[in-house]
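Student: when you get a sec, could you give me coordinates for this:
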Amino acid sequence: MKNIYIYPAIFSYANDNDDNDDILVEFPNLDGVFTFGTRPKEAYYKAKNCLESYLYRMEERGKIIPEPPKKNDIKLKENQVIEMIKVNMNLVRDEIHNKAV
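Tutor: As a prediction, this is how the structure comes out:
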């Protein structure tokens, strides 16, 4: 089990003609793992939280966690940028196991 993961996340910003200003965040090699935020800082926080939850569930189920794609291999559209999301699974595991119910 790895402790540190670093995954690229694609942040898609709204076009000028869009009514919705949300920032969509997706992880290119993790099917169905996405979130959004209304500001960049919020989108980054939610992306990190989303990735932590996904990786924890994969570990708990004994599933193989896919390797992150190389940043240079990801094709972006005009309104997209890549942010690297770093997750320390030791902290995630400790937080989940020590949570008071």
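Student: okay, CA-based contacts and neighbour counts for the rest of this
Tutor: Will do.
Student: now the helices for this structure?
Tutor: Taking DSSP state H as the criterion, the chain carries its helices at 40-60, 89-97.
Student: out of these, which comes closest to residue 68?
Tutor: Between residue 68 and the helices of the chain, the tightest spacing by C-alpha to C-alpha is seen for helix 40-60, at 11.7 Å.
Student: list the buried ones in the closest one?
Tutor: Going by neighbour count (16 or more other C-alpha atoms under 10 Å), the buried part of helix 40-60 is 43-44, 46-48, 50-56.
Student: dump those into TSV; add distance to residue 79 as well.
Tutor: TSV is the format used below for the buried residues of helix 40-60 (distance: C-alpha to C-alpha, whole Å):
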residue	distance to residue 79
43	15
44	16
46	19
47	18
48	21
50	22
51	22
52	25
53	27
54	26
55	27
56	30
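Student: for the comparison step, fold the sequence that follows:
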Amino acid sequence: MDKYIFPAVFETGEKKGYCVTFPDLPGCITEGDTLEEALQMAREALELHLYGMEEDGDEIPSPTPPEKVRVPENGFVTVIEAWMPLVRDRMARKAVKKTVTLPKWLNDLAEKEKINFSQLLQAAIKERLCINENRRPSY
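Tutor: Got it, this is the predicted structure:
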């Protein structure tokens, strides 16, 4: 699915700020010092949680209608939207750190020549996989 809309419960506590939970998604929780920050963090938490569920092949539950969500006395409910094509694209472009092993003599020569290891490795992998920069594979 490309778009999800889930209810989020925002609670104010003894301390300043908001705690945000998603009743339909156990473990999806975040917080923010201001309402604006809490809304932003809620969207990010929802996106990452749903992305992780998709990657793991987990079934994503149907959201509870907001009017049926129990709201604590010091809280309120609102809906948060996750547009997954943007999330998937952002995650596909995310840099990942890899550890490589080279003989010391080769590493020393490459460093002396100021070779950018990451750039060279990316270019070599793209060449090996016949990836054209103008035509990126879909995931």
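Student: ok, which of the helices of the first structure comes nearest residue 83 of the first structure?
Tutor: The closest of the helices of the first structure to residue 83 of the first structure is helix 40-60. By C-alpha to C-alpha, the value is 8.1 Å.
Student: so what corresponds to residue 87 of the first structure in the second structure?
Tutor: Under the alignment (TM-score structural alignment), residue 87 of the first structure pairs with residue 82 of the second structure.
Student: pretty sure that match contacts residue 45?
Tutor: No - using C-alpha atoms under 8 Å, residue 82 of the second structure is not in contact with residue 45; the gap is 9.6 Å.
Student: could I get the helices of the first structure in JSON lines, plus columns for distance to residue 7 of the first structure?
Tutor: Shown next, in JSON lines, are these (distance: least, C-alpha to C-alpha, whole Å):
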{"stretch": "helix 40-60", "distance to residue 7 of the first structure": "8"}
{"stretch": "helix 89-97", "distance to residue 7 of the first structure": "13"}
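Student: of all the ones you listed, which lies closest to residue 71 of the first structure?
Tutor: helix 40-60 (16.5 Å).
Student: quick one on the thing from earlier: counting neighbours, what do you get for the match of residue 87 of the first structure?
Tutor: 21 (other C-alpha atoms under 10 Å).
Student: which ones are touching it?
Tutor: 3-5, 43, 46-47 (C-alpha atoms under 8 Å, 6 or more residues apart in numbering).
Student: try 6 Å
Tutor: Applying C-alpha atoms under 6 Å, 6 or more residues apart in numbering to residue 82 of the second structure gives the contacts 3-4, 47.
Student: ok, and the closest non-adjacent residue to the spatially most central residue of the second structure?
Tutor: Nearest residue to the geometric centre of the second structure (C-alpha atoms, centre = their mean): residue 48, 3.5 Å. Closest residue to residue 48 of the second structure apart from its sequence neighbours, by C-alpha to C-alpha, 6 or more residues apart in numbering: residue 87 at 7.8 Å.
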